[in-house]
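A.B. asks: my questions concern the predicted model and sequence given below.
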Amino acid sequence: MLTDGVQLTDQHCHGVVTDTLDRPRFERLLGEGARGSFDSAIGLAVRRWCAPALDLPAHVGADVYLRHRAGLGGPEVAARLLRATGVTRWFLDTGIGGDTENFARLVNGTVREIVRVEDVAEQVVAQVGPVSGVYDMIEAELWARARNAVGLKTIVAYRCGLDFPLRDRPPTSFAPERRLTDPHLLGWLVGLAARIGAELGLPLQFHTGFGDPDLRLHRSDPLLLTDFLRRTAGTGLSVLLLHCWPYHRHAAYLAHVFEHVHLDLGLTIPYVGHRAGAVLAETLELAPFRALCYSSDGYGLPELHYLGALLWRRGLGALVDEWIAADAITAADAESLVLAVAHGNAERAYRAALYPSGTD
């Protein structure tokens, strides 16, 4: 396959748990709900693909897999699976799952930070409270964190939905919240992140599509960002739509009509297991080839990072082979598509942070 051996840039992922995990803890990290399950597409994928990577037969039973995994130890499992992904650049959302330093010890390649903007604001509020000037403090801290980051991320979809009000200024009053949920405050915060991203050349990532039970799925449809995307077009900001399922076709449309929009499929790929190629095909029906980026959105279990890479390679590889066989694409164009999604598109979107001198 054209995807074999291709180096990847994982443009959105999280840290991993290296503790020994019993079955309930492992399965909690295997799904987005209160508990995942081996009786699922991703459970089958773990048993089929991760087992051989840890020197077990394919399709081994779940309990045998977990006993063997425990015997190897969490750090060894994480290092084996993460280093087998073929990822050479990792962009780590440090809002959940750990820091870049600990993650870097487990992987090959470079690790850069994605700063979660709601976390920055909440950390400032926790330190100083709702004092006069707190908005200025939030802005100053976000600027400071952004200068050392590769990108910014918002989880406004979780807090109030992607139909947040667009605000150039913060609300006139501030109610203390441990977890920021006020739509007007969040609208200002996202707008601030967009301005910082445009000035520094840092992409702004949005969680879209499925997630854990805190989310109201219908409010995470990326089409709700249409007004925001109209406003930010031409400002220099790049917008990354993350995960997207079941709205991956909606995200593909937005990337089709807005030049500054990119998307990934993130955790969709390992979660749909053997159906990864079908989701990639649906996304590429309309998304420009320049817009789709690889990511795993792996969190907690290194199996998710590993499956994200492996199933992406298998899914996209089979898809372009099908197109070549149907004379829908040349081998040269197929190779260009694979390299763009694997790392080229991310390198262009994150160029300002990756190459601050302006040279490759």
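C.D. replies: Good, I have the coordinates.
A.B. asks: please make it C-alpha for all contacts and neighbour counts, starting now.
C.D. replies: Noted.
A.B. asks: how about residue 38, secondary structure?
C.D. replies: coil (DSSP: H, G, I helix; E, B strand; the rest coil).
A.B. asks: burial check on the residue nearest to residue 289 when sequence neighbours are not counted, number of neighbours?
C.D. replies: Counting by C-alpha to C-alpha, 6 or more residues apart in numbering, residue 337 is the residue found nearest to residue 289 once chain neighbours are left out, at 6.3 Å. Using other C-alpha atoms under 10 Å, residue 337 has 20 neighbouring residues.
A.B. asks: over to the one 5 residues further on?
C.D. replies: Burial of residue 342, expressed as a neighbour count using other C-alpha under 10 Å, amounts to 26.
A.B. asks: let me see the contact set for it.
C.D. replies: Counting by C-alpha atoms under 8 Å, 6 or more residues apart in numbering, residue 342 makes contact with 6-9, 293-294.
A.B. asks: quick one: which of those sit in strands?
C.D. replies: 8-9 (DSSP state E).
A.B. asks: measure the residue nearest to residue 289 to residue 326 for me?
C.D. replies: Plainly put, residue 337 is 16 Å away from residue 326 if you go by C-alpha to C-alpha, to the nearest Å.
A.B. asks: likewise residue 152?
C.D. replies: 40 Å.
A.B. asks: try residue 304
C.D. replies: 32 Å.
A.B. asks: cool, residue 254 as well?
C.D. replies: Residue 254 is 28 Å from residue 326, by C-alpha to C-alpha.
A.B. asks: checking residue 273 next. Helix, strand or coil?
C.D. replies: Applying three-state DSSP: residue 273 is helix.
A.B. asks: who does the helix or strand hosting residue 121 touch, helix- and strand-wise?
C.D. replies: Secondary structure from DSSP states H and E places residue 121 in helix 117-128. When contacts are defined as 3 or more C-alpha pairs under 8 Å, 6 or more residues apart in numbering; DSSP states H and E, helix 117-128 sits against helix 134-146, strand 151-154, helix 183-200.
A.B. asks: pasting the second one now:
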Amino acid sequence: MLTDGVALTDHHCHGVVAADLDRPGFERLLGEGQRGTFDSAIGLAVRHWCAPILDLEPHADPERYLARRAELGWREATTRLLRAAGTTRWFLDTGFGSGRAEFAALAPGAVCEIVRLEQVAEQVITEIGAAKRPFEDIEIALRGRVRNAVGLKTIVAYRCGLDFPRTDSPPSTLVHERRLTDPATLGWLVGLGARIGAELGLPLQFHTGFGDTDLRLQSADPLLLSDFLHATAGSGLSVMLLHCWPFHRNAAYLAHAFDHVHLDLGLTIPYVGQRADAVLAEAFELAPFRALLYSSDGCGLPELHYLGALLWRRGLGRLLDEWIADDAITLADAERLVTAIASGNAARTYALAGD
């Protein structure tokens, strides 16, 4: 396949659990609900594709797979799976899971940080208590955190939905929450992230589409960002729509309509398993190729980082083989497309030094 061996930049992922896991612990991390299961498309993918990395035959049964994982130990299993992904650069959301240094000790290649807006704001609110200038303190802290980062991220979709109020002015009072849910504060915070991103050339990532049960899916449709995208067009900000399913066609439309919008399919790819090429094809219907990026959104289990890479390569490779057979694309154009989505678009959009 054209995608075999291509080096990847994983522009959005998380750290891994640094502990051995029993079956309930493993399966909890295998899905976005309250309990994942091996009895699913991703469970089949783990047994098929991850088993050989741990020296097992493909399709090893769950108990055998977990026994071998325990025998190797979490560190050996993790390093094997991360190395097998073929990823040479990782952009780590440090707002959830392990930190950059911990992940870098396990993963090959460069590890860069994505700063989560809500985490910074919540840390400041916890520390300052009843300070008189909380919003100024949040901005100072955020600017300090992004000095060595490559991007910003918001999970406003989880906290109040993507139809948050748009404002450049902080609310008159701060609702003192350890976990921010106040729409006025969140709207101001996203606006602050957008302004800092435009000023410093740091893309702003949005969680969109499916997630765990803390999310209300109807509030995570990226089309709800339309007014925000109109307001930020021409500002210099790059907007990254993450994951997107089942709204990936909506996200593709937004990338088609707005030059500063980009998208990935993230954890959608490992979760849909054998359907990866079909979902990729739907995103390709409208999205410009320059707007598509690769990510795994691997979190907790290194199996997810590995499967994100492997199933993305397989899905895109099969799709392009079909296009080439139908004379819809030349081999040279297909090769350029693969390189762009695998790493080139990330290098350009995140303005990485040396690329």
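C.D. replies: Cool, the structure landed. What you see is a predicted model; the values in this text were computed from it and never measured.
A.B. asks: ok, residue 245 of structure 2 - contacts?
C.D. replies: Contacts of residue 245 of structure 2 by C-alpha under 8 Å, 6+ apart are 208-210, 265, 268.
A.B. asks: what's the distance between it and residue 78 of structure 2?
C.D. replies: 27 Å.
A.B. asks: ditto for residue 324 of structure 2
C.D. replies: Residue 324 of structure 2 is 36 Å from residue 78 of structure 2, by C-alpha to C-alpha.
A.B. asks: more neighbours: those two, which one.
C.D. replies: Shown here are residue 324 of structure 2 and residue 78; by other C-alpha under 10 Å, residue 78 has more neighbours (24 against 15).
A.B. asks: ok, back up a step: among the helices and strands packed on helix 117-128 of structure 1, which comes closest to residue 318 of structure 1?
C.D. replies: strand 151-154 (31.3 Å; C-alpha to C-alpha).
A.B. asks: name the helices or strands packed onto whichever helix or strand comes after the closest one?
C.D. replies: Counting by DSSP H and E, the element after strand 151-154 of structure 1 in chain order, helix or strand, is helix 156-159. Judged by 3+ C-alpha pairs under 8 Å, 6+ apart, helix 156-159 of structure 1 is in contact with helix 183-200, strand 204-208.
A.B. asks: quick check: stretch 119-126 of structure 1 compared with structure 2, mean distance?
C.D. replies: Taking mean C-alpha distance after the TM-score superposition for structure 1, the mean distance separating stretch 119-126 of structure 1 from the aligned residues in structure 2 is 0.3 Å.
A.B. asks: same thing with stretch 316-324 of structure 1?
C.D. replies: Using mean C-alpha distance after the TM-score superposition for structure 1, the mean distance for stretch 316-324 of structure 1 is 0.3 Å.
A.B. asks: and that stretch, which residues are buried?
C.D. replies: Under the neighbour-count criterion of 16 or more other C-alpha atoms under 10 Å, stretch 316-324 of structure 1 has 316-321, 324 buried.
A.B. asks: tell me the one among these nearest to residue 184 of structure 1.
C.D. replies: Using C-alpha to C-alpha, the buried residues of stretch 316-324 of structure 1 come closest to residue 184 of structure 1 at residue 316, 40.5 Å.
A.B. asks: quick check: closest non-adjacent residue to that closest one.
C.D. replies: Closest to residue 316 of structure 1 by C-alpha to C-alpha, 6+ apart is residue 277, at 5.9 Å.
A.B. asks: would you confirm that that neighbour contacts residue 319?
C.D. replies: Yes - contact criterion C-alpha atoms under 8 Å: residue 277 of structure 1 and residue 319 qualify, at 6.4 Å.
A.B. asks: top helix in structure 1 by residue count?
C.D. replies: When structure 1 is parsed with DSSP state H, its longest helix is helix 302-325.
A.B. asks: helices and strands around it, which ones?
C.D. replies: helix 74-83, helix 268-272, helix 276-283, helix 331-339.
A.B. asks: swap in 6 Å and give it another go.
C.D. replies: Other elements packing on helix 302-325 of structure 1 under the criterion 3 or more C-alpha pairs under 6 Å, 6 or more residues apart in numbering; DSSP states H and E are helix 268-272, helix 276-283.
A.B. asks: which of these sits most buried?
C.D. replies: Across these, averaging neighbours per residue (mean count of other C-alpha atoms under 10 Å) puts helix 268-272 on top, at a mean of 26.
A.B. asks: how far out from the middle of the chain is that one?
C.D. replies: Mean-position distance between helix 268-272 of structure 1 and its chain equals 12 Å (C-alpha atoms, centre = their mean, to the nearest Å).
A.B. asks: what does that helix contact?
C.D. replies: Contacting residues not belonging to helix 268-272 of structure 1 are listed as 41-42, 276, 307-308 [C-alpha atoms under 6 Å, 6 or more residues apart in numbering].
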